[in-house]
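Chemist: Sequence and predicted structure below; questions after.
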Amino acid sequence: MDGAHVTRRRPLRAPNGPMPLRGDKPHRLSPSEGASLKGRQCCRLLTFHRTAVLVGVLVVLYNEVLVYYINKTSWKLPPGFSQSRNDDKIVRLIIAGDPQIQGYQYEVGGLVGWVTRLDSDRYLSKTFHLLLDLVQPDAVIFLGDLEDEGSVASDVEYSDYVRRFYQIFHVPAETKLILLAGDNDIGGEGADMITQEKMQRFEKNFAPLNEVVRVKNVDFIKVNLVTPFQKSPAVPQTRLMSQLSAPVRVLLSHVTLNSAVLQTAATILGSFRPQYAFSAHFHKYERAAYNITRIMRYAGLPYPADLARQQLVTQEFQVPTCSYRMGTAEIGYMVVTIDHAGEMSSSVVWLPRRYVSLCVYVVYLIVVVLAWIVQRACLSSRRHHTTQY
């Protein structure tokens, strides 16, 4: 109509605020709305942090405590061990190979080296004392390579190794501790030569290189064969023979008999005639048997008629390493019982694989970092999207 007044209807408003129309400018959040959004984001981050910490605590609890006790349930002691624990006629033994506590020259320096040494020491101590409490042995035998850098260490470093060794492998006063020297302790492998000074330093801080140790009805004969790569100092057979008195004889050496010089091995077997022998060095568990007469014949050595008639056989057991730092997956100790008649029972106690636990830590950290990155990216994207409306 001409001259008529036309009233335009205003757009309806939404009950809770303005209704966005096409062409309107993006809506900016009010201070109260921004605070609410930030609060929700903080809650999500806080929930993520709490979850990450909780999972981290569980991972540490499993790796540092539970894995050892779970592993302990798989340990099998020699038959009849529990019944023979209080029998004075039975010798109970823990035999360890190559603990090689880590040093300072070959290990990574600084904080990383301190952490790796601490972790290795703790693993050795934890596993050893769990087994020690279970077995309650008459003697504990270490078959050499007590230190990783003992042969090349300075006197100050060597003193620290000695302190750490006795701290890690502390045994009760009533338990005999039998210690042998290995090539990492006194030299003998490659260009690392055996010297009189190294041997004297070991004997001063640990034990004689060659001796007879009596435990109940068993004579343990320590011989310093050390290594197949260099000529070892002569074994004082006459002096050791004069100390033998027990009905059962066990030969202890760092290296295996078949790794030693044939004539040396044959002479030792023919002189001592041990029923059993234990060695280490190669970080793995194996068994072998040696006919003493046959070995002496191969070596071109004379032997008495009674030895030929008896056809004595020495059973040798190669003990695995007890340290996870030796680069082998099979880590463990040997548990042995020897009765009054010389019958031996043995089992290998396998230990948890520490590198698996360390890998779990690495995987956990990677997952946490990736999850944190994704969480922050999602929150940032959501905040940017919300501010457009």
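Modeler: Perfect, thanks for sending it. Residues are numbered from 1 along each chain as shown.

Chemist: Could you use CA atoms for every contact and neighbour count after this?
Modeler: Noted.

Chemist: On the three-state scheme, the closest residue to residue 316 other than its chain neighbours is what?
Modeler: Excluding the flanking residues, the one nearest residue 316 by CA to CA, 6 or more residues apart in numbering is residue 277, at 4.4 Å. Here residue 277 is recorded as strand under DSSP: H, G, I helix; E, B strand; the rest coil.

Chemist: ok, residue 277 touching residue 290?
Modeler: No. At 10.0 Å, residue 277 does not count as touching residue 290 under the criterion of CA atoms under 8 Å.

Chemist: for comparison:
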Amino acid sequence: MISMFGSSGRLAVSLIFAFVSVFILCEYVIYYPVIMRCSWPHIETEDSHSPLRALFLSDTHLLGAIRGHWLDKLRREWQMERAFQTSLWLLNPEVVFILGDVFDEGKWSSSQDWEDDVRRFKRIFRHSSDTKLVVLIGNHDIGFHNEMTKQKLERFEQVFNVTSARILTIRGVNFLLVNSVALHGDHCPICQRVEEELHKLSHALNCSFQTQLGPVGQGPPKKMFD
């Protein structure tokens, strides 16, 4: 009986050890060899400054209170968090861009649900002060053009400190950030404001004075923009 109990005990310990090992491998370790396959391209520069390291992510679609099951959210967000945190540790980007559709239900979430979604986002995508996180607006965050409202737009802009059109300059590199949902072209108040801001930015970049040569015999160069 003692011998049988001892064998059963060793078997139980072995199974527990195997389970814990597999869990650690699949939920922690596996992200490192996968992301280590990625690397920054080697770029020759004329001066001593290193190239800007920018990481681009898109469509995180954090599930909301309406369509998101708690177990599905737990699993997805854990994987997303581990992948992001491992990427920060291994790749050490200077700036991370998330190109819209941060949330899956931002277009119809209540104020309480919105606050919960934002809290989870900040936990998943936490980062040090050495890394800048830039979040852009997507249609799932504020709704498609016909669903977009000033209230939805402003709550997103306030949380993520963004505007619908601006230029972000990091170490001499210009990034033009635009709310594409507001480019419908129907002169709605939000769209009109974004279009006006883009015209100002084009002048700031001196784009509005660029010219192109017309075909031979058709006169002097003409403006590309009005």
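Modeler: Happy to help now that I have it. Values in this document were obtained by computation on a predicted structure and should not be read as measured data.

Chemist: shared neighbours of residue 277 and residue 290 of structure 1, which are they?
Modeler: 314-316 (CA atoms under 8 Å, 6 or more residues apart in numbering).

Chemist: Throw the residues you listed into a markdown table and include secondary structure, thanks.
Modeler: Output for those, formatted as a markdown table (three-state DSSP):
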| residue | secondary structure |
| --- | --- |
| 314 | strand |
| 315 | strand |
| 316 | strand |
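
Chemist: By neighbour count, which of the residues you listed wins?
Modeler: Counting by other CA atoms under 10 Å, residue 316 has the largest number of neighbours within those, with 23 neighbours.

Chemist: Could you check how far that residue is from residue 147 of structure 1?
Modeler: Using CA to CA, to the nearest Å, one obtains 24 Å as the distance from residue 316 of structure 1 to residue 147 of structure 1.

Chemist: now the strands for the stretch 101-250 of structure 1?
Modeler: In the stretch 101-250 of structure 1, the segments counted as strands under DSSP state E, counting those that start in this stretch are 139-142, 176-179, 211-215, 218-222, 248-252.

Chemist: Trace the first one over to structure 2 and give me the residue numbers.
Modeler: It refers to strand 139-142 of structure 1. Aligned by TM-score structural alignment, strand 139-142 of structure 1 falls on residues 95-98 of structure 2.

Chemist: Tally up the residues packed near the alignment partner in structure 1 of residue 199 of structure 2, please.
Modeler: When structure 1 is aligned by TM-score structural alignment, residue 199 of structure 2 is paired with residue 238. Applying other CA under 10 Å, we find 9 residues neighbouring residue 238 of structure 1.

Chemist: Could you check how far residue 238 of structure 1 is from residue 138 of structure 1?
Modeler: In terms of CA to CA, residue 238 of structure 1 sits 27 Å off from residue 138 of structure 1.

Chemist: Please apply the same query to residue 378 of structure 1.
Modeler: When residue 378 of structure 1 is compared with residue 138 of structure 1 (using CA to CA), they lie 63 Å apart.

Chemist: Check residue 381 of structure 1 too.
Modeler: 68 Å.

Chemist: So which of these two has more stuff around it?
Modeler: Neighbours were counted for residue 381 of structure 1 and for residue 138 using other CA under 10 Å; residue 138 has more, 20 against 11.

Chemist: middle-most residue in structure 2, spatially?
Modeler: residue 98 (1.4 Å; CA atoms, centre = their mean).

Chemist: tell me the contacts of residue 31 of structure 1?
Modeler: Contacts of residue 31 of structure 1 (CA under 8 Å, 6+ apart): none.

Chemist: Counterpart of it over in structure 2?
Modeler: Checking TM-score structural alignment: residue 31 of structure 1 goes with nothing.

Chemist: gap between residue 31 of structure 1 and residue 381 of structure 1?
Modeler: 19 Å.

Chemist: Residue 345 of structure 1 too?
Modeler: Taken as CA to CA, the span from residue 345 of structure 1 to residue 381 of structure 1 is 68 Å.

Chemist: same question, residue 225 of structure 1
Modeler: 70 Å.

Chemist: try residue 187 of structure 1
Modeler: 64 Å.

Chemist: Likewise for residue 215 of structure 1?
Modeler: Where residue 381 of structure 1 is concerned, residue 215 of structure 1 sits at a distance of 74 Å (CA to CA).

Chemist: same check, this time on residue 168 of structure 1
Modeler: Taking CA to CA, one finds residue 168 of structure 1 at 53 Å from residue 381 of structure 1.

Chemist: Could you do residue 165 of structure 1 as well?
Modeler: 56 Å.
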